[in-house]
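Chemist: predicted model and sequence below, questions to follow.
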Amino acid sequence: MDPGTVLEELAQVAQQIQDQMQDAWQQPVLDGPVLNSMAGGLLQALALFNQSLLADPGRLMQAQAKLWEGYAQLWQHSLAALAGQTPPAGAVADRRFRGTDWQLPAFDLIRQCYLLTGQWLLEQVTGVGDLDPATRRKLTFYTRQFADALSPSNFVATNPEVLRATVESGGQNLLHGLRHMLEDMQRGGGRLDPRMTDPGAFEVGVNIAATPGKVVFQNGLMQLIQYTPVTDQVYRRPLLVVPPWINKFYVMDLQPKNSLVGWWVEQGYTVFMISWVNPGPELAGKSFEDYMIEGPLAALDAIEQACGEREVNAVGYCIGGTLLLSTLAYMAATGDERIKSATTFASLLDFTEPGDLGVFIDEDQISALEGKMAQTGYLDSADMATAFNLLRANDLIWSFFVNNYLLGKDPAPFDLLFWNADATRMPAAMHSFYLRNMYLHNRLREPGGITLAGVPIDLSKIAVPCYFVATVEDHIAPWRSVHAGALLPGGKTRFVLSGSGHIAGIINPPAAHKYQHWTCDSLPTNPEEWRTAAQEHAGSWWPDWKFWLGRRAGGKVMARMPGTGGLPAIEDAPGSYVRMTSHKE
């Protein structure tokens, strides 16, 4: 294709994108109270920050002098490099600048100027001493977003890899990129929704979420999957898994090589998995206690019918773990002893320090969100996805902006990102309760602070042994906050810290030989004391948990086939609820 034709097509696609954007701005979803509330909160935080700077002009002058000194040093290093001298070591390696072209003198100078300026901006926010923690967190978060957006890797003229691709392809990369952008805007109904993976590479129930089993029970909120055993004998106590309903359960059942469900079955467990419905407006009134009653409590009744066993061990992931421990506190108050141990993966019980998600939590933002949910009956999956993606903007936003739109490449197949894009909605009543009682007021940790089904609950009344797993790089459930929650139950508790983050640190099969984990036989109340006393081990934490749970799993019995007990099979796993999509086609 000649350059003139490329330019003509670029102009045509750009006009189509402009038309999509004009239509999008007329949609109320982009002009709602939530964005106004977020903007208002940010402006208020900036005003407080400016007042603090003006109150101490000497500090501002020192900061500016330090910045210019840094620029002068960079300039000297660049001149030395042009003269053939070896410059001193540059900034810490950053995946945005890993290509060899970034080492060329001009682009190295651009890169280092950007990193220096971005670090300087963050230091100004974190270095102000008279800001309250909430304002400081908000300013730090949005300053980081601002700095990430202005990275030279995000622009054609300052990204050497993009410039090289543009020259070599005659601009075809930019044309392909604009076409990708147009497709993403059309799929998102005017909202830019970059593809993170090849959607055609995976199919639920075929090559992902494909561990054999049967749906043996269902109600309006969930289906219960019983997986097919692969051993002749199984542990007597079944394993009930309560996944998050912010995303779908199959993060624990991706492909055979990294399926936690498959690993459980191989260890000899009868696994029952809750698969939550993807709610629409008809479920707007479903509450947190409804999730308890129609979720784990209903599952316990179904498990007894399916295999005749009352006693189970239970696992909860993220908000599923929060629900599991809330349910255990309810059961302790009502004399129900069917759950004999509880394990949580990256779950919060104490929300004193909620991490970067706290930037979205205040009265104004929650009230605005409630107003929006009142119109639809649910929180749209795209809103939730945007919030989580902003927590790792370079990995989950800007890397795809560069790959898909500037380089014009198709995203690579990746099971975890396929799952991440398969988001779910949140019922309005449940989500409002969760945000207010957990995040905003932190009532779950208080004895009697929350009432479920008419029963005030107290986490300290939980007497069963608990196993808490946190991850060291978790931005959603910070490990110190998970540690604080692990101190709340009244039974014997084991706390384990895994390497990596909220997903990769949990879904880490031993055969991968990745990351590390830390264990300690005691549980000091200070997380730093625990970290000092803990012993580091290479690889996955799964074997440690296998030993812990195996001592509580009961003796071996003959394997139980799904659908052959008291509950007949309804359909094959993974069931129909997990196939409910939130995407607009």
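Modeler: Ah, there it is.
Chemist: CA only for contacts and neighbour counts going forward, please
Modeler: Will do.
Chemist: what comes up buried for stretch 483-495?
Modeler: Residues of stretch 483-495 classed as buried: 483, 484, 485, 486, 487, 488, 489, 490, 491, 493, 494, 495 (neighbour count, 16 or more other C-alpha atoms under 10 Å).
Chemist: before we go on, here's another structure to hold up against the first:
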Amino acid sequence: MQNQPARPAQAKAPAPVKAPPRAEAGADASPYAGIDRKLRGAFARATGGVSPFGIAETWAAWTNHLARAPGRQLELAAHARDSALQLMDFAARSGLGQAPEAPFAPKPFDHRFADAGWAEPPFRLWQQGFLAVQDWWDQATAGIPGLSRHEAERARFLARQTLDTVSPSNFAWMNPEILAETARTGGRNLVEGAAQAAEDMREALHPGAMPRPAGCEPGKDIACTKGEVVYRNDIFELLQYAPQTPGVHSEPVLIVPAWIMKYYILDLSPHNSLINYLVGQGFTVFAISWCNPSAEQKDLSLEDYRLRGVMTALEAVGAIMPGRRIHACGYCLGGTMLAIAAATMARDNDDRLASVTLMAAQVDFSEAGELMLFLDESQIAFLEDLMWEQGYLDRQQMAGAFASIRAEDLIYTRAVRRYCLGRDEMPTDIGVWNADTTRMPARMHSEYLRSLFLENRLSAGRFAVEGRVIALKDITVPMFVIGTETDHIAPWKSVYKTRLFTDGDLTFVLTSGGHNGGIVSEPGHLHRHYRISHRPAGALYVDPDSWLAGTPPRQGSWWPDWSGWLAAKSSGRSDPPAFGAPDRGYPPLEPAPGRHIHQR
């Protein structure tokens, strides 16, 4: 890795934060703790990082509470009886040649039964039987007296995961689409599926060994907006993009992506690159490209990512464009980190920010979606044991957790399509990015899960930076906050809570799509809509349901509204800046997208 250039005093970077080792509690502080942690780490590897103790606790709580609710038991028995009668009526009428309406329907995100063959006997009976059982479990894991909402939702999730393994769509002899394709191709689909299964197995055993698809090479086909690396340390590279207009808005834009992903979700192909769009609108754009940490970086902390990441990037941008305030934009976890940095800056009377934009980013984690179903003390301790041994949370372990949230579509439908139908996936820019996951340093990930997800310290007023608590309400610069309608990682009502914990000027946007698709929503993208409203500083709070009812949708992309908002918060136009600032210690190092993007 290239060494940092020396800097004069006024541009001196903060000294690297050396986080002390995390103190272990209880028995882990003894000389024999290493033995236990090695055993627990091996156990965690064997289970893929999933705590069986947390699962056992959930089922024990559900069973015990249901056992002492005989009225609820009778209700569930009646529900099972009614479902059975509906199925019998459906089967009888179908057998007589009628076309009765199916009593049970798949969930909106479940595409396993989309093929027309599922409307024919006997496949429709198998489908309806499966959906009836799924419906019963949805009822059985809701409304149990004394069972907490979290435990009920977790039991429902676990039941759904178990049922998904025995869905009739998973078995070739029960899936009409597979049978029809096998008959049509003479079994070639199964041969091609076996080859694709072997290819996926090789990639799983040797991550990064498979070449990227043709036409999707970072730096050439995607992540190809022209620019330069103008700063590099062990945590990130700072990219500065080349101007595309004669004059630029005076205030630059700094993008802080999530460290859980590569930054180029915001710089995909030229037509759907948010970075390329911003540059084309006359903004000087800088972006952080986080490293893909190795085991040697296991002690990187949240404070490292704030101080030697976000704050160091702000310092570099300030040196390259001196005297300018900065529009800061954070995506997903990068937005959470930006909110922490902005609140800290406000506390310390640091006025370098012109505005803050948060994209699908949460500042409160009390309603953080289905990811919370994975997190309790047992699960986090299990992950800590796993990370203690290998130094990081591996990308396959993390990707599996995200995929399991929508296992119907992201795991089983994909497996049937690839391994049974023999259909190779057409490479896409977002598909290549999605497969290019990153690792999480052990200490940082543990701190993030505990302090933010599990203990929700940020919105509760218990998150301390440099030994002093910060408050989101101290942020007074204008804010632009985006939530996405079908986001299962950062649900929009959770993102909306930024309005609850801040008092300043705030514009909120709710856009169609999910966590990634709602953000990558360029002008001209078909079937897109969004809602937008402005809350002036000091206005009263409006709950999300009332806001939704009172805010009509608009057709198209939210990008032009954001670009116009940034322009309105800027102070005019000026000549484009040069790349870097060699006289201040920030010379251009190499063309964008730099080196960190290629770490696998």
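Modeler: Nice, thanks for sending it over. From a predicted model like this one, the values you see are computed outputs, not experimental measurements.
Chemist: please state their TM-score.
Modeler: Once superposed, the chains reach a TM-score of 0.89 (TM-score structural alignment, normalised by the length of the first structure), with 553 aligned residues with a C-alpha RMSD of 2.5 Å.
Chemist: about what we covered before: from the buried residues of stretch 483-495 of the first structure, which land in helices?
Modeler: 483, 484, 485, 486 (DSSP state H).
Chemist: most distant residue from the middle of the second structure?
Modeler: In the second structure, counting by C-alpha atoms, centre = their mean, residue 96 sits farthest out from the average C-alpha position, at 49.1 Å.
Chemist: look up how far residue 445 of the second structure lies from the most centrally placed residue in the second structure.
Modeler: When the second structure is reduced to its mean C-alpha position, the nearest residue by C-alpha atoms, centre = their mean turns out to be residue 489, at 5.2 Å. From residue 489 of the second structure across to residue 445 of the second structure, the span is 16 Å (C-alpha to C-alpha, to the nearest Å).
Chemist: which other helices and strands does the longest helix along the second structure contact?
Modeler: When the second structure is scanned for its longest helix (criterion: DSSP H), the result is helix 70-95. Under the contact criterion of 3 or more C-alpha pairs under 8 Å, 6 or more residues apart in numbering; DSSP states H and E, helix 70-95 of the second structure touches helix 52-67, helix 123-140.
Chemist: make JSON lines from those and add mean neighbour count and distance to residue 515 of the second structure to it.
Modeler: Below are these laid out as JSON lines (neighbours: other C-alpha atoms under 10 Å; distance: least, C-alpha to C-alpha, whole Å):
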{"stretch": "helix 52-67", "mean neighbour count": "16", "distance to residue 515 of the second structure": "27"}
{"stretch": "helix 123-140", "mean neighbour count": "19", "distance to residue 515 of the second structure": "25"}
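Chemist: okay if I get the ones you listed as TSV plus distance to residue 229 of the second structure?
Modeler: Output for those, formatted as TSV (distance: least, C-alpha to C-alpha, whole Å):
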stretch	distance to residue 229 of the second structure
helix 52-67	45
helix 123-140	51
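Chemist: of those, which is nearest residue 272 of the second structure?
Modeler: helix 123-140 (38.0 Å; C-alpha to C-alpha).
Chemist: what's the closest one packed up against?
Modeler: Applying 3+ C-alpha pairs under 8 Å, 6+ apart, one finds that helix 123-140 of the second structure contacts helix 70-95, helix 149-164.
Chemist: tell me what angle the shortest one forms with helix 52-67.
Modeler: Okay, so that is helix 149-164 of the second structure. Angle, helix 149-164 of the second structure to helix 52-67, by axes from the mean of the first three to the mean of the last three C-alpha atoms, to 10 degrees: 100 degrees.
Chemist: count of residues packed around the alignment partner in the first structure of residue 390 of the second structure?
Modeler: By TM-score structural alignment, residue 390 of the second structure lines up with residue 376 in the first structure. Residue 376 of the first structure has 15 neighbours, counted by other C-alpha atoms under 10 Å.
Chemist: thinking residue 376 of the first structure is in contact with residue 281, fair?
Modeler: Yes. Residue 376 of the first structure lies in contact with residue 281 (C-alpha atoms under 8 Å); the separation is 6.1 Å.
Chemist: about what we covered before: need the counterpart of the residue nearest to the centre of the second structure in the first structure.
Modeler: By TM-score structural alignment, residue 489 of the second structure lines up with residue 476.
Chemist: tell me the SS of its match?
Modeler: Secondary structure state of residue 476 of the first structure, per DSSP: H, G, I helix; E, B strand; the rest coil, is coil.
Chemist: how close does it sit to residue 337 of the first structure?
Modeler: The value you get for residue 476 of the first structure to residue 337 of the first structure, if C-alpha to C-alpha is used, is 31 Å.
Chemist: number of nearby residues for residue 283 of the second structure?
Modeler: Using other C-alpha under 10 Å, residue 283 of the second structure has 29 neighbouring residues.
Chemist: check residue 25 of the first structure too.
Modeler: When counting by other C-alpha under 10 Å, one arrives at 13 neighbours for residue 25 of the first structure.
Chemist: same check, this time on residue 9 of the first structure
Modeler: So residue 9 of the first structure, with other C-alpha under 10 Å, has 15 neighbours.
Chemist: how about residue 354 of the second structure?
Modeler: Neighbours of residue 354 of the second structure (other C-alpha under 10 Å): 21.
Chemist: kindly report the same for residue 416 of the second structure.
Modeler: For residue 416 of the second structure, the tally of surrounding residues (other C-alpha under 10 Å) stands at 21.
Chemist: give me the aligned partner of it over in the first structure.
Modeler: Using TM-score structural alignment, residue 416 of the second structure pairs with residue 402 in the first structure.
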